[in-house]
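> Output the structure for:
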Amino acid sequence: MIIGGTNLDSVIFDLDGTIWDPVDTVLQAWNKAIQHHIDLETELTREDLESIMGLQIHDIGEKLFPHVEETTRLLMLEDCFEREVDELKEHGGALYDQVEEVLEDLSQRYKLFIVSNCQDGYIETFYMFHQLEKYFEDFENPGRTGLSKGENIRLVMERNNLEQPIYVGDTDGDRKAAAYAGIPFVFASYGFGEVSDYEKRIETFGEMIEI
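All right, here's what the predicted structure looks like:
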């Protein structure tokens, strides 16, 4: 597999909007949590959650609840994150088409990883519900490290002695993280974001095999 003239040895994936769509499950959890902290005239929508995919907790709070006092906002979001993990343990998210087939194929030739902007326990819940942990060598997130996505990509690269990885994600934040880590970016255009600058673009998860 060659991209941009580079022989690859590994693939690092984003999670939300790249491997699965958890929004419908997460939306239920968040609306239940929020009503215990503030009064909202209307509940959050799927579009609201899609708009904050890939952001870290401080940025999510500012975008969705700019008029809520910061301390309350952070407590509320922490409650949202706890409840979403519970809901995902029970209901999971929607895997994109051909995910397990593609992961099984790629894992026979490359080392696979996940780096996502999420809380500690979130990726483990994905593994648990869909039984896909066997395809991945390692994962990282800011909930464990407190680092940015770009820093976490570098951490995974260093920890696993990766020489020529690529990063696959669906948002411009993913692109910036890959650039920070100094590796090529593959844009999953079926996800939640819009990106104009990338090395490769895929319209479906299945195209990971083709590129």
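> When you work out contacts or count neighbours from here on, use the C-alpha atoms and nothing else.
Will do.
> any idea which helix is longest in this structure?
Longest helix in the chain by number of residues, with DSSP state H as the criterion: helix 70-91.
> want to put them side by side, so please do this one too:
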Amino acid sequence: MTDIDLLIFDLDGTLVDSLDDIVSSVNHTLPQLGLDILSRDEIQSYVGDGIKMLLIRAVGTQADVSDDLVERARKIYYEHHEQHCLDHVHMYPNALEVMEHFRSKKKAVVSNKSERFTKKILEGLGLASYLDLIIGGDSLSSKKPDPLVIEHTVSLLKVEKRKTVMIGDGHQDIQCGKSAGVITCGVTYGFKPVEDTKDADFSINDLMELKNIFR
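Here you go, the predicted model:
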């Protein structure tokens, strides 16, 4: 067992499955720009680096990407997602059980999703009350994989890096954790291919497995 004082979770693809609502908002946005909708699998492959990059990738499949077009897409997406980000989102199995198990430990969510949607989802699903800190992709001057977001979290919560674990489904999470000098744990059930987290210190197929690795 590995002793820890802080668990940092990614959101999408780690704590919650939000893909259906992301797909819905992207495919609401594209036709309003005169573009065709995309498949669920294609949109899934674009998730992980924040909403702006998601839209650049989605729009870029059919049009020349310009700042103006991306800004138009962002406004449409935000307006729709504000109303629909809780339509289908749900926690992965054992998310609440793990929060309860580690109640005595500090816990944070560090996501590349915008802070407003990150908080809205966590509050809507009843997870926010378990967390000491919530950071979105626009909360700081940079986002994952920049280690700044973890360094900021560790500093604010006054814990040691060697007793901190970053848990996520994407290479951004693992790279961020390693660059920051914390323990890393990949999840195999998320949005990203398993290879994305092959360099993690630990790997889990279910959040409940965290109870057998960390104390």
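> Other residues contacting the longest helix of structure 1?
The contact list for helix 70-91 of structure 1 (CA atoms under 8 Å, 6 or more residues apart in numbering) reads 22, 25-26, 29-30, 33-34, 37, 57-58, 61, 65, 119, 121-122, 125-126, 128-129.
> just the helices in structure 1 please.
According to DSSP H, the helices that structure 1 contains are 23-34, 46-51, 57-64, 70-91, 99-107, 122-130, 142-145, 149-159, 172-181, 207-210.
> Going by neighbour count, which residues of the fourth one are buried?
Within helix 70-91 of structure 1, the residues that qualify as buried are 73-74, 76-77, 79-85, 87-89, counting by 16 or more other CA atoms under 10 Å.
> Of all pairs in those, which one spans the longest distance?
Farthest pair in the buried residues of helix 70-91 of structure 1 (CA to CA) is 73 and 89. Separation: 24.4 Å.
> Let me know whether residue 117 of structure 1 touches residue 59 as I believe.
No. Here residue 117 of structure 1 lies out of contact with residue 59, judged by CA atoms under 8 Å, at a distance of 11.5 Å.
> Mutual contacts of those two, please.
Counting by CA under 8 Å, 6+ apart, nothing touches both residue 117 of structure 1 and residue 59.
> Looking only at neighbour counts, state which of the two leads.
Set residue 117 of structure 1 next to residue 59 and count neighbours by other CA atoms under 10 Å: residue 117 wins out with 26 against 13.
> what's the matching residue for the more buried one over in structure 2?
In structure 2, the residue matched to residue 117 of structure 1 (TM-score structural alignment) is residue 112.
> show me what contacts its match?
48-51, 136-138, 143-144.
> how much space between the closest residue to it other than its chain neighbours and residue 23 of structure 2?
Closest residue to residue 112 of structure 2 apart from its sequence neighbours, by CA to CA, 6 or more residues apart in numbering: residue 137 at 3.8 Å. According to CA to CA, to the nearest Å, residue 137 of structure 2 and residue 23 of structure 2 sit 19 Å apart.
> From residue 28 of structure 1, how far out is residue 81 of structure 1?
12 Å.
> hmm, I was thinking of residue 199 of structure 1
Counting by CA to CA, the gap from residue 199 of structure 1 to residue 28 of structure 1 is 36 Å.
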